[in-house]
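Visitor: Prediction below, plus the sequence it came from.
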Amino acid sequence: RRRSRHQEDKSLVLDLNNPKHVNRLKALGIFAALFACLSAIGGYRSYHFTESTEFCGLTCHKVMEPEFVTYHSSPHAKVSCVECHIGSGADWYVKSKMSGLRQVYAYLTNSYELPIDTPIHNLRPARETCEECHWPEKFSGNLEKTITHYTSEEDNHPYAVRLVLKVGGGSGEFASGIHWHVSSGFKIEYISTDRKRLEIPWVKMTAPDGKETVFTSEEFDPEILNSTHEIRTMDCIDCHNRPSHIFKDPLKLVNESIGEGKIDVKIPEIKYNVMGLLEEFYATTEEAHEKIEETLTATYLDDPEIEGATFEESVKNAIAEVKEIYSSTFFPEKHVDWTTHPDFNGHFRWDGCYRCHDGTHTADSGEVITHDCNNCHLISGQAEGFEEVANMEYELQKFYHPMDMGELEPEDKCTDCHEAPEPTDYVEVAKGE
């Protein structure tokens, strides 16, 4: 009985007639409201931080450095990561966060593999992301583009090709062209037999009138249709597969740097010497930078026959630029370089267009997927030499190679000679194997 009375005396009693109780209740309410507001603000800020580019690139910088660096030099550097990798809507937000938990676990336990794989099979369809800004139905007209290469000869003289790119759609209202593949009237489906979508033995085209045409390559095995290989509908990403994280070909970067004056074209054989350095293997970025500076300094600045403050400044600027080029497309510590991730936007280093447009994909009717280069672009000018390039005339013409290769055959491909090397196996090379 005493224990019961003692417990009753200890019980909480709220008496709203008691001013002390009322004041305490008010204080508790104010504290709860303040805590709720701060929690809401904190949650809101946390949400936006986890959706920011800085979170994706810097918080996980140990892993995502290559992607973060290449993103900032891409055409989509002003577009946040989540606009492409997640997009709008709650369903994809939840999917991305669930996938992110697995990635965070791998990061914290150091159980991830290098190089980081490109999640092309888990990407949201381009119709729901890319086409928020890029509208296939409104592709029209042509683009003119001049591509300038610098030779590896002593004077580094240029060779330029001016192209008229047929980037229109398939409507026929304006100049039709490349983007008919994803226009509303046509549907292109294909089967790829490898993870990176390099090999495409089966293609189906459905025309606006519903007519279907199937094209198969010489390597096509009918069993593929009964396998687990995905029949994929073509969209933007099938050609523009590196829209942001572009690991650029160092050859292209060196040509651009010479053209922009960042590497002085007057430095003898600079193109040849720079490309030789960028084709070597380095275990670390620091090692690469040291070798670049050491070699170019010895080649140009330690030569007693070459003098002059202006020349010395040009060489030092070139050294700094070559280091920058290396750091923008080689990441040896992350086992990534420009050969790791194929870029299908074109057909110079990888069989981007040639995966289907190789002249071997044939329908039962005998129709062949075209291999005619003029279907996608016309050559409106070619020239070699400083004065010749500067005064290049506008004239539609056939392509000629700057090296005397004779008459090129229709089945010849750029990649027959210029194909990117096999991806570097950094682990094996470091072992000396």
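Guide: Thanks, I have it.

Visitor: Please count neighbours and contacts with C-alpha atoms only from this point.
Guide: Will do.

Visitor: tell me which residues of stretch 195-203 are tucked away?
Guide: Judged by neighbour count using 16 or more other Cα atoms under 10 Å, the buried positions of stretch 195-203 are 198-203.

Visitor: ditto for stretch 312-324
Guide: By neighbour count, with 16+ other Cα under 10 Å as the criterion, the buried positions of stretch 312-324 are 314-316, 318-323.

Visitor: related to what we said a few turns ago, mind giving me a markdown table with the buried residues of stretch 195-203 and columns for secondary structure and distance to residue 91?
Guide: A markdown table is the format used below for the buried residues of stretch 195-203 (DSSP: H, G, I helix; E, B strand; the rest coil; distance: Cα to Cα, whole Å):
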| residue | secondary structure | distance to residue 91 |
| --- | --- | --- |
| 198 | coil | 30 |
| 199 | coil | 32 |
| 200 | coil | 31 |
| 201 | coil | 34 |
| 202 | strand | 32 |
| 203 | strand | 31 |
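
Visitor: my read is residue 23 is in a strand, agree?
Guide: No. The assignment for residue 23 (DSSP: H, G, I helix; E, B strand; the rest coil) gives helix, which keeps it out of a strand.

Visitor: so which strand or helix has the residue most central in space within the chain?
Guide: Using Cα atoms, centre = their mean, the residue of the chain that lies closest to the mean C-alpha position is residue 242, 2.5 Å off. Residue 242 is part of no helix or strand when elements are defined by DSSP states H and E.

Visitor: who are the neighbours in contact with residue 229?
Guide: With contact set as Cα atoms under 8 Å, 6 or more residues apart in numbering, residue 229 has these partners: 191-193.

Visitor: Which stretches in this protein count as helices?
Guide: Assigned by DSSP state H, the helices in the chain fall at 2-10, 19-50, 53-54, 61-72, 81-85, 90-108, 250-259, 270-278, 285-296, 309-329, 386-390, 415-418, 426-431.

Visitor: and the comparison structure, right after this:
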Amino acid sequence: MTIFRQKVRNFLFPPHGSSRWMYIIPYAILSALIVSLFVSGAYVWDYTNSPTFCGTSCHTMPPEYAAYQISPHARIACVECHIGREFIGNQIFRKAGDMRHVVATLFETYEYPIRIKNMRPAPEICEKCHSPEKFSDDSLRIDTHYGNDMSAYNIYLILKTGGGSKREGLGRGIHWHIENTIYYYPTDEEAQTIPYVKVIRDDGSAIEYVDVEAGFDPVSIDESQLRQMDCITCHNRITHRVYTPEESLDSAFTLGKIAKDIPDIQQKGVEVLRGKYASQEDGMNAIGELDAYYKNNFPNYYSSDSEQVKQAIEVLKKIYTDSVFIEQKVDWDSHPTNVGHINSPGCFRCHDGKHLNMANEAIRLECNLCHSIPVVAGPDDFLTNIEISRGPEPETHLNPNWISLHNQAVGPSCSNCHSTDDPGGTSDTSFCSNSACHGTVFTFAGFDAPALREIIKSQLPPPEPVTEIPTLTGDPTYDNYIGALFTVKCTGCHEGETAPKGVDLSSYSAAMKGDENGAVIISGDADNSLLIQIQSVAHFRNFTSEELDIVKQWINLGAPK
């Protein structure tokens, strides 16, 4: 041992008189070792940060990796979200903190399905790429679905993404939630039940909303348990979303991966994908049995198009292996996604119509709050008209509870702005028979919550008087014709303090008073009356040519009462 130490000492510290190389070689070797250590360490660091390592090294991660690969973030490394883009020193400390996952794996102290509990704050991850202040545009969305007869239909809507900064006159739309400070109180691990919401106004004051069905007392809130709304509050599964069988099949049909002319393929596809199986292998076998099903039940089709059937089976197997992980207890129902409001509460966790403030005003639940009214178009519809509301609204529509009231407040004035055939139906023959609205079961909305219905009962507008435009005999006056015409055609908007530009046509005195700039009806001078000028061009509700001529006659006669 002593001899070995002496040799090492002589190697590192050559005796006096040794050649120059004897002095250089030890340091060259040490430098090479250090460089090798750093280089190999860099490669190890890079590999352990790679999606392949994160997704395949641990048997708990296949569901997350499969969803990741088809997500919008498929080119983003896992660590960019789960550790964050940071100085490498901070990243090392954060990664060291995740050693608890290794310990949980070694000792099997985890539970399926895996749920993340310690995500980095959105400003440290999402907003490194997606700056909310820079998002200020709306976008067109087209969803393609297939009926039982495999006829395609599309749902068109404008998604009001909004965003931008309030100082630039923006800060609206869906991303209003990020530009403003909002706190919420969830009562479950997945934050699917939120009985309390607090919005901080610009002046620092707060307005509180409580779910009237929850029996929740805001006084009991532990302020430390409040969460501030950020990107992940809604986009919780943006990288790891598992699509429902119906969604996956719609996509496969649209992309031509599965032939639409295969008999019963939609029903059978959903049936085998949603089946409950003891193992992954049993699920794959059940899908494979579709080959025998088509061979026995549709022999003519199978004899000529067996390859299409086999291709469909392979696509269904791919959907199944990407969506169902029996060991990890993961499928489309295991992790709710908070974007949307059909398959899980999502937006309706707060915007369900039954979160009210002290004035019994709801967090608004309007179809056109975050998107336009959806429009359904079938194969025979060559033109799709998407309505974007931009004009004045009747006073009833300004009530934050309007969506929960509107089906009980249908009246003649609705037709001033909307087509009203088959109201409440699903025929898509009018604005009021929209199948995307009335043909969908909104499980998580609170329209019919008993406590809500009792509270808003007093807010129902009185029944509209049925007013008909009379047949004119003799010269027109306000009382014998003009007043009734204004009531039917104008006062849905032009009535009371909220009348656009102050033009109130609900009474003779108000009509003759005019607007904030003066008279809109100039007695004896129809051509220069603003009322006639506006009604002579396209308006929200125009008089017929006959009605307009009578109004002109009335004004030129001196606008008698």
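Guide: Structure's in. What do you need? What you see is a predicted model, and the numbers here were worked out from it, not measured in a lab.

Visitor: mind listing the strands for the second structure?
Guide: Secondary structure of the second structure, counting by DSSP state E: strands at 139-146, 152-159, 181-185, 196-200, 206-211, 227-228, 355-356, 375-377.

Visitor: hey, which of these is tucked in deepest?
Guide: When you average the neighbours per residue for each of the strands of the second structure (mean count of other Cα atoms under 10 Å), strand 355-356 leads with a mean of 26.

Visitor: Which neighbouring elements make contact with that strand?
Guide: Other helices and strands packing on strand 355-356 of the second structure, by 3 or more Cα pairs under 8 Å, 6 or more residues apart in numbering; DSSP states H and E, are strand 206-211.

Visitor: sorry, back to before: dump the strands of the second structure to JSON lines, plus distance to residue 71 of the second structure.
Guide: Written out in JSON lines, the entries for the strands of the second structure read as follows (distance: least, Cα to Cα, whole Å):
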{"stretch": "strand 139-146", "distance to residue 71 of the second structure": "17"}
{"stretch": "strand 152-159", "distance to residue 71 of the second structure": "20"}
{"stretch": "strand 181-185", "distance to residue 71 of the second structure": "28"}
{"stretch": "strand 196-200", "distance to residue 71 of the second structure": "31"}
{"stretch": "strand 206-211", "distance to residue 71 of the second structure": "34"}
{"stretch": "strand 227-228", "distance to residue 71 of the second structure": "26"}
{"stretch": "strand 355-356", "distance to residue 71 of the second structure": "33"}
{"stretch": "strand 375-377", "distance to residue 71 of the second structure": "27"}
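
Visitor: Tell me which of those sits nearest to residue 49 of the second structure.
Guide: For the strands of the second structure, proximity to residue 49 of the second structure was assessed by Cα to Cα; strand 227-228 is nearest, at 29.0 Å.

Visitor: start and end residues in the first structure for that closest one, please.
Guide: Applying TM-score structural alignment, one finds that strand 227-228 of the second structure aligns to the residue range 232-233 of the first structure.

Visitor: For the matching stretch, give me the average deviation versus the second structure.
Guide: Between stretch 232-233 of the first structure and the corresponding residues of the second structure, superposition yields a mean separation of 0.8 Å, by mean Cα distance after the TM-score superposition for the first structure.

Visitor: just stretch 33-44 of the first structure next, same as before
Guide: With both structures laid over each other, stretch 33-44 of the first structure and its partner residues in the second structure are 1.3 Å apart on average (mean Cα distance after the TM-score superposition for the first structure).

Visitor: which residues of the second structure does that stretch align to?
Guide: Against the second structure, the aligned range for stretch 33-44 of the first structure is residues 31-42 (TM-score structural alignment).

Visitor: tally of neighbours for the equivalent of residue 110 of the second structure over in the first structure?
Guide: Correspondence of residue 110 of the second structure to the first structure, assessed by TM-score structural alignment: residue 112. Here the number of neighbours of residue 112 of the first structure (other Cα atoms under 10 Å) works out to 14.

Visitor: Over to residue 18 of the second structure?
Guide: As a burial measure, residue 18 of the second structure scores 11 neighbours (other Cα under 10 Å).

Visitor: For the match of residue 110 of the second structure, which non-adjacent residue is spatially closest?
Guide: Excluding its sequence neighbours, the residue lying closest to residue 112 of the first structure (Cα to Cα, 6 or more residues apart in numbering) is residue 106, at 5.2 Å.

Visitor: Would you agree that neighbour is in contact with residue 100?
Guide: No. The pair residue 106 of the first structure and residue 100 does not pass the contact test of Cα atoms under 8 Å, sitting 9.7 Å apart.

Visitor: got the contact list for the match of strand 227-228 of the second structure?
Guide: Contacts to stretch 232-233 of the first structure, defined as Cα under 8 Å, 6+ apart, come from residues 187-191.

Visitor: same thing but at 6 Å, please
Guide: For stretch 232-233 of the first structure, contacts defined as Cα atoms under 6 Å, 6 or more residues apart in numbering pick out 188-190.

Visitor: Next: stretch 139-150 of the second structure.
Guide: Outside of stretch 139-150 of the second structure, the residues that reach it under the criterion Cα under 6 Å, 6+ apart are 152-159, 250.
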